[in-house]
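Participant: below: sequence and its predicted model.
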Amino acid sequence: MKRKGFLKNIIGALCVGVLMSMPVTVNAAEKEDVLGTWTGSSWAGVTFDEEGAQDKWNKKPYMMQSGTLTATNVNTGNPETIDYDFWRGYKINNVAEDEYADAVLYKIIEPGKTMMAWNVFKEKGMSEWQTYGSATITKVEKTDTGSDDSSDTDSISPSRGCDHLYEWSITTEPTETEDGESSYVCTFCGDIKAKQPVSADAAIRKMLLASIKNAEAGTTVTFDNKAWLCYPQGVLDALKEKGDVSLKTDFTYGGNNYSFTIPAGSDYTNLEQADFYGFMYLLGAFNGSIVE
C-alpha cells in the first residue's frame, strides 16, 4: 500500500468553543487500496468507486485523508480515540454547534483485504462526537465470469454485462426458533456476493415490541420465551412510550421458575443505566417472585 509523505500540519476543529486537534498522520491511504466492494456488518457494507462510496442508503464522497478523532462510545459511555486512514461523508472538521454531522472512519488492517469502520455522528447542540463502536469489513473477491465450471451450487455467478448495484436484504426471514439469512444481492440481476445470518432474537424482539405497541390500554402482555434471560433497553423504552400497558415475564433460571411484572406507567429512574437488563435484576427491581 502506498503512503503519502510526512504531513506536519494540524487540522483544528472548533466545536462550541472547544478546540479538538486532529493531527494528520502519515498513514493516509490511496484510492487503489479501497476501490471495490466491502462487506461485513449490515450498516458497514459499502462499494467504493472513483466518484464516491455507495452503501445501502446513499452515495457519499470519501476523503483520502488520515487523522484521529475522539468519540464517546454510546454503549459504554467511555471516550474512544479513533485512528483512521480515510473517511466517508461531507464534514468532520469545523462543525458548528447547530449542525448535525455524521461520517464513517476507516482503518486499513490488511491492504485490499480487511478494514475497520466506525460510524461517528455529532448531534445538534453537542460538541462531542459519538459512536456505537466498530465493525470489520472485508473486500469481496471478483468472480471469474469466464469459467464454465458450474459445479459450485452454493454460489451465484455474476450475470455478464450487468452493472451491479448491491444491497443487503433479508432473503430468509428469521423466526422465533430459527435464524434467518441476509444477502448482499444485486438489485438488477440477483447476483449474491455475501451472506450472513440474522439472529432469531430479531424476530422475537420484533414480535414483542409489536405486542406492546398494539396492546389495548390497561392490558398485560405476557412474555415467556425460554431463550431469553434479559431485555434490551428498547423493550423498556417501548413500555415507557406506551405508558398504559404492563409486561409480565415468566422465565426459568437455575432450575427454578420465576415471574415478575413491570406495571403500566412504571418509574424507571431507579434502574441502573444499561443496554440490557437481566431478568434476575428486574425480578428484584419489580418485586417478582419464585413460582412453585
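Facilitator: That came through, no problem.

Participant: going forward, measure contacts between C-alpha atoms and count neighbours the same way
Facilitator: Will do.

Participant: relative to Thr249, how far out is Asn214?
Facilitator: Distance, Asn214 to Thr249, using CA to CA, to the nearest Å: 18 Å.

Participant: so for the two, which residue has more residues nearby?
Facilitator: Thr249 (20 against 12; other CA atoms under 10 Å).

Participant: Leu236 versus the more buried one, what's the distance?
Facilitator: Using CA to CA, Thr249 is found at 13 Å from Leu236.

Participant: cool, Gly36 as well?
Facilitator: Gly36 is 41 Å from Leu236, by CA to CA.

Participant: do the same with Val291
Facilitator: Distance from Val291 to Leu236, by CA to CA: 23 Å.

Participant: okay, these two: which has more neighbours?
Facilitator: Leu236 (18 against 12).

Participant: elements contacting whichever strand or helix holds the more buried one?
Facilitator: Leu236 belongs to helix 233-242 when elements are defined using DSSP states H and E. Here helix 233-242 touches helix 200-214, going by 3 or more CA pairs under 8 Å, 6 or more residues apart in numbering; DSSP states H and E.

Participant: okay, pairing it with this:
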Amino acid sequence: MSSRKGFFRKVVSCIMTTALCVGAFVIMPITANAAATKEEVLGKWISGSQTFIFYEDGTVFHEYSGGHNTRQYHMEADSLEVVMRDGGNDTLHYDLWRGERIGDSAQDGDDAVVFLMDGNGTMLSWNVTKKNGTWESRTADRLTRINTPDPVTDSNSSGSNGHNHNYEWEVETEPTETTDGESVYKCIYCGHIDARQPISANVAIRRNLEDSIKKASAGSTVTFDNKAWLCYPQYILDVLKEKGDVSLKTDFTYEGVKYSFTIPAGSDYSNLEPADFYGYMYLLGAFGGTVVE
C-alpha cells in the first residue's frame, strides 16, 4: 500500500447521505453546554483538515493545511454574533476559545477559534476573524479527541522499543471514487499505529470534479454524473464561481426518474438559500432543469 505523509491534514471529507442531500441542508444552531473544564480539553483533537493540542500551561498548538502556530486558550463560555461566509447571521455558542481577545477590545484583523463541546466525545470549532467591526466565520469543523498512550507507562526509554513514540498522520490507503481510503497515526520510529481514520471516497470524487472544473477551457461545459452524490457541497459552487467561465451539467437519477440541469458559467448564486449542501432537486428547480426521457 502507498503512503503519503502530511496529506491527511489537508483533506476535508465530504460525508453525505441521500436523506440529507435531496433538499438544501442547513446546519441548525446548537445549544451551549455548561462551561467546559481544562481536564475535558487537554490532549490532541483532530479533524480531516486540522489538529489542536491543548496543554496544561494554557497554550494550544494548531496545525492546519498551510501552516501551524501556538497561542493561548481561555476556558470562558459565552456566545458570539457572527456573519457566516454565505452572508447569513448566526450566534456561535462556545465553551472556550483561543487566539486574540473575543470582545470589545478586538481590532480588525484579529482572529481566533471558538470551540463548543457537544457531549459526544467530539467538539465543534469555528475560525473567526474581525473585519470592518464585525466577526466573520466559516462553517463549523468537528474535532475528535485522540487518546495517545501515556509515555510514562507505555513508551518510556526502558521499553522494548527504547524510545518515546513520535506520531504523525499519513495516508496508508488513498481513496478512489468507489472505495474509501484510510489514514493512520503512526510512530515515525517504530511504526506503531495509535489511531486510524477513514478517508471518504467523496474526497476523491470532490478532488476529481474540482480538477475538471479548474482545468476546463473557457466556455466549455463539465458534465458530472457520479451516482454516489445527490447534492453539491458549497465549495463546489465556490469553485464554479471562482472559475467564472465554465458551466457544470449534472445528470442524476432520483426515485427512478432521470433528470438533468446545468449551472451556467457566470451564474448569480445570491438567490440560493444559504446552506452547506445543495440537493440536486433544489438546484434543478433553481436553474431550470428537465426530466430526461
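Facilitator: Yep, it's here. Bear in mind that the values here come from a model prediction, so they are computed numbers and not experimental data.

Participant: ok, average deviation of the helix holding Leu236 of the first structure from the second structure?
Facilitator: Per the superposition on the second structure, helix 233-242 of the first structure and its aligned residues are separated by 1.8 Å on average (mean CA distance after the TM-score superposition for the first structure).

Participant: next structured bit after that helix?
Facilitator: Following helix 233-242 of the first structure toward the C-terminus (DSSP H and E): strand 246-253.

Participant: how close does that following strand sit to the second structure?
Facilitator: Averaged out, strand 246-253 of the first structure is 1.0 Å away (mean CA distance after the TM-score superposition for the first structure).

Participant: other SSEs contacting that strand?
Facilitator: Short answer (3+ CA pairs under 8 Å, 6+ apart): strand 246-253 of the first structure packs on strand 220-223, strand 256-262.

Participant: same list (the ones you listed) but as CSV, adding mean neighbour count and distance to Asp275 of the first structure.
Facilitator: Formatted as CSV, these follow (neighbours: other CA atoms under 10 Å; distance: least, CA to CA, whole Å):
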stretch, mean neighbour count, distance to Asp275 of the first structure
strand 220-223, 17, 19
strand 256-262, 18, 17
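
Participant: flag every buried residue along the helix holding Leu236 of the first structure.
Facilitator: By neighbour count on 16 or more other CA atoms under 10 Å, the buried set for helix 233-242 of the first structure is Val235, Leu236, Ala238, Leu239, Lys240, Lys242.

Participant: which strand or helix spans Asn226 of the second structure?
Facilitator: Using DSSP H and E, no helix or strand contains Asn226 of the second structure.

Participant: likewise for Tyr281 of the first structure?
Facilitator: Following DSSP H and E, one finds Tyr281 of the first structure within helix 279-285.

Participant: counterpart of the helix or strand just after that helix in the second structure, which residues?
Facilitator: Next along the chain after helix 279-285 of the first structure, taking DSSP H and E as the criterion, comes strand 289-291. Mapped onto the second structure using TM-score structural alignment, strand 289-291 of the first structure spans residues 290-292.

Participant: helix, strand, or coil at Ser183 of the second structure?
Facilitator: At Ser183 of the second structure the chain is in strand, as set by DSSP: H, G, I helix; E, B strand; the rest coil.

Participant: for the closest residue to it other than its chain neighbours, give its distance to Lys38 of the second structure.
Facilitator: Counting by CA to CA, 6 or more residues apart in numbering, Ser183 of the second structure lies nearest to Val171, which is 4.2 Å off, once chain neighbours are set aside. Distance, Val171 of the second structure to Lys38 of the second structure, using CA to CA: 31 Å.

Participant: between the two, which has more neighbouring residues?
Facilitator: Higher neighbour count among Val171 of the second structure and Lys38: Val171, with 25 against 15, using other CA under 10 Å.

Participant: tally of neighbours for Lys122 of the first structure?
Facilitator: The number of residues near Lys122 of the first structure, taken as other CA under 10 Å, comes to 21.

Participant: list the contacts for whichever residue in the second structure pairs up with it?
Facilitator: Aligning on TM-score structural alignment places Lys122 of the first structure opposite Thr129 in the second structure. Shown in contact with Thr129 of the second structure (CA atoms under 8 Å, 6 or more residues apart in numbering): Asp108, Gly109, Asp110, Asp111, Ala112, Trp135, Glu136, Ser137.

Participant: which one of the residues you listed is nearest to Glu81 of the second structure?
Facilitator: Glu81 of the second structure has its nearest neighbour among those in Trp135, at 7.0 Å by CA to CA.

Participant: my guess is that closest one contacts Glu81. True?
Facilitator: Yes. Here Trp135 of the second structure reaches Glu81: they are 7.0 Å apart, a contact under CA atoms under 8 Å.

Participant: neighbour-wise, which of those two wins?
Facilitator: Trp135 (24 against 14).

Participant: shouldn't that one be within a strand?
Facilitator: Yes. Assessed by three-state DSSP, Trp135 of the second structure belongs to a strand.
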